[in-house]
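Trainee: how does the following fold in three dimensions:
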Amino acid sequence: MNKFLLLLFFPTLIFGQPELADVDALFQKKQFQKAEEVVSDYLQNNPNNIKAIEFLGDAYGHQKKWDDAINQYQKLVNSNKNNANYHYKYGGALGMKALSVSKLKALGIIGDVKTAFLKAAELDKNHINARWALVELYMQLPGILGGSKSKSLKYAQQLENLSKVDGYLAKGYVYEYDNAPELAEKYYKMAIAEGGSLTCFNKLTTLYENQNQPQKAIQNIEAAQQKHQRNALHYQIGKVAAEYNIQLKKGEQCLLTYITNYTASDAVPKAWAHYRLAQINVHKNNKPEALKYINLAIAELPNIPSFKKQKEAILKL
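Mentor: Sure thing, here's the model as predicted:
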């Protein structure tokens, strides 16, 4: 259960009440505890405000307070049993709780998760996120608990009928999970041809890396870079080059470009690019350069175990 979690707790509501006018901004700033406080205060005087209840559930969800989120979403479901999104959010919070407890306790939750997602899909024939959740849930559940590749493919087909890109990605996911990489590759390539988003390219890149095909991974990242021109893709090329000891010159150039063009919007800190440069220089048997770059990485992020381990290895060269 991964895809639906990216969308589960991001609010889509605009409040008219002055007391809640800042809540959406707090979410955007990732100030989830403050959002919780603002909405909780509002609910003291407006305990039945459905929009506020949903916002509070979202705030709890972002903070991984699963029991609290479940409680709020249960209120939503009870208030309107025909609202597909309420069932979807309720099922998502239950699913996250199931992942955070022991397997024995999770067994008592999974049935409710499945029921909630199925209800969301039944109520809204166009609910993409609920169908994604069912694709993942049926693939990840063992057969004894109702897991089923055929059911996953059923909802993947429904996704394809709603959105070809989502359908192709879902089928790619099913076949990748089922250890059928050639079919997964086929559908991820179809998703790229249909939509061409970074998500589509990243799915195929990850597949190639998991299948120990780094040359194909780099080729795919380069295709993504040609289309999207994102600095982050320079890091990805350098990462693959460093991890697999291939195309070291290209990897080094890409990492240096990433560092030069780095901005706060780039998700990967520069320290990781320095770490990858250290790895590349280890492959090149260039101890001084490797030591220089690993020291830069540690100076920026001193508590990363892999950085310290890499420095120990370099010192032994």
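Trainee: make it CA atoms for all contacts and neighbour counts henceforth
Mentor: Will do.
Trainee: C-terminal to the helix or strand containing residue 117, what's the next element?
Mentor: Taking DSSP states H and E as the criterion, residue 117 maps to helix 103-123. The helix or strand immediately downstream of helix 103-123 is helix 128-140, counting by DSSP H and E.
Trainee: remind me what the helix or strand following that next one packs against, helices and strands.
Mentor: As assigned by DSSP H and E, the chain's next helix or strand after helix 128-140 is helix 149-162. Secondary-structure packing of helix 149-162 (3 or more C-alpha pairs under 8 Å, 6 or more residues apart in numbering; DSSP states H and E): helix 128-140, helix 164-177.
Trainee: other SSEs contacting the helix or strand hosting residue 54?
Mentor: Residue 54 is located in helix 50-62, with elements delineated by DSSP H and E. Counting contacts by 3+ C-alpha pairs under 8 Å, 6+ apart, helix 50-62 is packed against helix 32-45, helix 66-79.
Trainee: CSV for those, including distance to residue 148 and mean neighbour count?
Mentor: Below are those laid out as CSV (distance: least, C-alpha to C-alpha, whole Å; neighbours: other C-alpha atoms under 10 Å):
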stretch, distance to residue 148, mean neighbour count
helix 32-45, 36, 16
helix 66-79, 26, 20
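Trainee: coming back round to it: not counting the helix holding residue 117 itself, show me its contacts.
Mentor: Helix 103-123 has contacts (C-alpha atoms under 8 Å, 6 or more residues apart in numbering) with 82-88, 90-92, 94-95, 97-99, 127, 130-131, 133-134, 137.
Trainee: which residue sits closest to residue 124, ignoring its sequence neighbours?
Mentor: residue 84 (5.9 Å; C-alpha to C-alpha, 6 or more residues apart in numbering).
Trainee: er, residue 42 actually
Mentor: residue 19 (6.7 Å).
Trainee: quick one: residue 83 and residue 75 touch, right?
Mentor: No. With contact defined as C-alpha atoms under 8 Å, residue 83 does not count as touching residue 75 (12.0 Å).
Trainee: buried only: go through the contacts of helix 103-123 for me.
Mentor: 83-88, 90-92, 94-95, 97-98, 127, 130-131, 133-134, 137 (16 or more other C-alpha atoms under 10 Å).
Trainee: how far off centre is the host helix or strand of residue 220?
Mentor: Residue 220 belongs to helix 214-228 when elements are defined using DSSP H and E. Remark: helix 214-228 is offset 20 Å from the chain centroid, using C-alpha atoms, centre = their mean, to the nearest Å.
Trainee: one more: stretch 172-189?
Mentor: So, by C-alpha atoms, centre = their mean, the centroid of stretch 172-189 is 18 Å from its chain's centroid.
Trainee: buried ones in that stretch?
Mentor: By 16+ other C-alpha under 10 Å, the buried positions in stretch 172-189 come out as 172, 173, 174, 175, 176, 181, 183, 184, 185, 187, 188, 189.
Trainee: next, the second sequence, to be compared with the first:
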Amino acid sequence: MRNFLLVFLLPIMTFSQSNLDGIEALFQKKQFKKAQQKVSDYLKTHPNNLQAIELLGDAYGHQKKWDAAILQYEKLVKNKENEANYHYKYGGALGMKALSISKLKALGIIGDVKEAFLKAAELDKNHIATRWALVELYMQLPGIIGGSKSKSLLYAGELEALSKVDGYLAKGYVYEYDDEPELAEKYYKMAIKEGGSVTCYNKLTTLYENEEEPEKAIENIETAHKKHQRNAMHYQIGKVAAEYNVELQKGERCLKAYLDNYSAEDGVPKAWANYRLAQIHMHKKNKQEALKYIELAIVELPKVKSFKEQKERILNL
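Mentor: Here you go, the predicted structure:
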């Protein structure tokens, strides 16, 4: 459930009250503790402001303080029972708590998670995020406590009626989870044809990687790059090449392009590109080149254990 439950933290309310000026900026800067304090102070004099309560729940959620977030979202549900998004956020916080505790303890929460999501879906027939959560919930729960592939597909169908792309991605997820890669591939390709977003391409790439089909993964990333022109895709190609020891020349060329065009927006630190280059040169038995790149990776991120382990492997060539 982790992928889509985290979506419940994304919406940020716009406040007109001067006491909460700058709260959205704190969220955007990921200064969630400061946001928590500011909203808490505001609630001391405005204890029934639902927007502030929601924002406080969001601040706690971003800090993974699930019990505190649950308490705030529960207040929202009790104050406004017919607001779908409140039930969704309450269920999301409960679900994240369930993921953070033992499976035995989580059993006592799952019923409430399901109830909250089902209520949100009932209240809002167009609530896409809730239906995504239900697709994942029913797919991941064991059958003995209510898991059901057919129910996952039911909500995937509802998603498709609201958004074809979401519906196709949801069905791809269900079939991938159920170890039916051919059907998963079919629906991910349909999602690409319908929407063609980076997310659609990434889902198909990940499927190919999980099925140990690196050549197909690289071909799919290259197709995505032609459409979206993202430098991050150079890294993706290099990563697949390095991990699976395929198309090493192309992988090296793409990683160097990634480094040459790098910006913070690309997401993956340069150290990881150097790490992948070290892997590629190790595959090629180029010990000195491999050492050069792994040293660059270690200098930038000295605490990454896998970098040090890779250096040991290179030294043993």
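Trainee: quick one: TM-score?
Mentor: Scored against TM-score structural alignment, normalised by the length of structure 1, the superposed chains reach a TM-score of 0.99; 317 aligned residues with a C-alpha RMSD of 0.6 Å.
Trainee: can I get the helices and strands packed on helix 50-62 of structure 1 in CSV with distance to residue 163 of structure 1?
Mentor: Formatted as CSV, the helices and strands packed on helix 50-62 of structure 1 follow (distance: least, C-alpha to C-alpha, whole Å):
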stretch, distance to residue 163 of structure 1
helix 32-45, 32
helix 66-79, 27
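Trainee: in helices only, show me the contacts of helix 103-123 of structure 1.
Mentor: Residues of the contacts of helix 103-123 of structure 1 located in helices (DSSP state H): 84-88, 90-92, 94-95, 97-99, 130-131, 133-134, 137.
Trainee: quick revisit: once aligned to structure 2, how far is the helix holding residue 54 of structure 1 on average?
Mentor: Compared with structure 2 after the fit, helix 50-62 of structure 1 shows a mean deviation of 0.2 Å (mean C-alpha distance after the TM-score superposition for structure 1).
Trainee: which residues are contacting that helix?
Mentor: If you take C-alpha under 8 Å, 6+ apart as the criterion, helix 50-62 of structure 1 is touched by 9-11, 13, 15, 27, 32-33, 35-36, 39-40, 42-43, 66, 68-73, 75-76, 93.
Trainee: how about stretch 175-186 of structure 2?
Mentor: 139, 171, 172, 173, 174, 204, 207, 211.
Trainee: what's the first-to-last distance across that stretch?
Mentor: The first residue of stretch 175-186 of structure 2 is 10 Å away from its last residue (C-alpha to C-alpha, to the nearest Å).
Trainee: read off where that stretch ends up in structure 1.
Mentor: Stretch 175-186 of structure 2 corresponds to residues 175-186 of structure 1 when matched by TM-score structural alignment.
Trainee: what's around whatever residue of structure 2 lines up with residue 226 of structure 1, how many residues?
Mentor: Using TM-score structural alignment, the partner of residue 226 of structure 1 in structure 2 is residue 226. Per other C-alpha atoms under 10 Å, the neighbour tally for residue 226 of structure 2 reads 10.
Trainee: spit out the contact partners of residue 226 of structure 2.
Mentor: Counted by C-alpha under 8 Å, 6+ apart, residue 226 of structure 2 has zero contacts.
Trainee: any idea how far it lies from residue 201 of structure 2?
Mentor: Taking C-alpha to C-alpha, one finds residue 226 of structure 2 at 12 Å from residue 201 of structure 2.
Trainee: got it, and residue 232 of structure 2?
Mentor: Counting by C-alpha to C-alpha, the gap from residue 232 of structure 2 to residue 201 of structure 2 is 13 Å.
Trainee: ditto for residue 218 of structure 2
Mentor: Residue 218 of structure 2 is 11 Å from residue 201 of structure 2, by C-alpha to C-alpha.
Trainee: more neighbours: the two, which one.
Mentor: Higher neighbour count among residue 218 of structure 2 and residue 201: residue 218, with 26 against 23, using other C-alpha under 10 Å.
Trainee: surely that one and residue 235 touch.
Mentor: No. Using C-alpha under 8 Å, residue 218 of structure 2 is not in contact with residue 235, being 10.9 Å away.
Trainee: which one among the buried residues of stretch 172-189 of structure 1 gets closest to residue 156 of structure 1?
Mentor: Set against residue 156 of structure 1, the nearest of the buried residues of stretch 172-189 of structure 1 by C-alpha to C-alpha is residue 174 (8.4 Å).
Trainee: would you map the helices across the stretch 151-300 of structure 2?
Mentor: For the stretch 151-300 of structure 2, the helices defined by DSSP state H, counting those that start in this stretch cover 164-177, 181-194, 198-210, 214-228, 232-244, 248-260, 270-283, 287-300.
Trainee: what residues sit buried inside the longest one?
Mentor: Spelled out, that is helix 214-228 of structure 2. 214, 215, 217, 218, 220, 221, 222, 224, 225.
Trainee: OK, contacts around the first one?
Mentor: Same thing as residue 214 of structure 2. 208, 240, 241, 244, 246 are the contacts of residue 214 of structure 2 under C-alpha under 8 Å, 6+ apart.
Trainee: then the second one?
Mentor: In this structure, residue 215 of structure 2 makes contact with residue 246, judged by C-alpha under 8 Å, 6+ apart.
Trainee: that one -> structure 1?
Mentor: Using TM-score structural alignment as the criterion, residue 215 of structure 2 maps onto residue 215 of structure 1.
Trainee: what residues of stretch 303-317 of structure 1 count as buried?
Mentor: 307, 308, 310, 311, 314.
Trainee: now, among these, which is nearest to residue 1 of structure 1?
Mentor: residue 307 (30.5 Å).
Trainee: residue contacts, the closest one?
Mentor: 275, 294, 297, 298 are the contacts of residue 307 of structure 1 under C-alpha under 8 Å, 6+ apart.
Trainee: from these, which would you call buried?
Mentor: Counted by 16+ other C-alpha under 10 Å, the contacts of residue 307 of structure 1 give 275, 294, 297, 298 as buried.
Trainee: could you measure from the closest residue to the last one other than its chain neighbours over to residue 313 of structure 1?
Mentor: Taking C-alpha to C-alpha, 6+ apart as the measure, residue 298 of structure 1 lies nearest to residue 307, with 6.4 Å between them; neighbours along the chain are not counted. Taking C-alpha to C-alpha as the criterion, residue 307 of structure 1 is separated from residue 313 of structure 1 by 10 Å.
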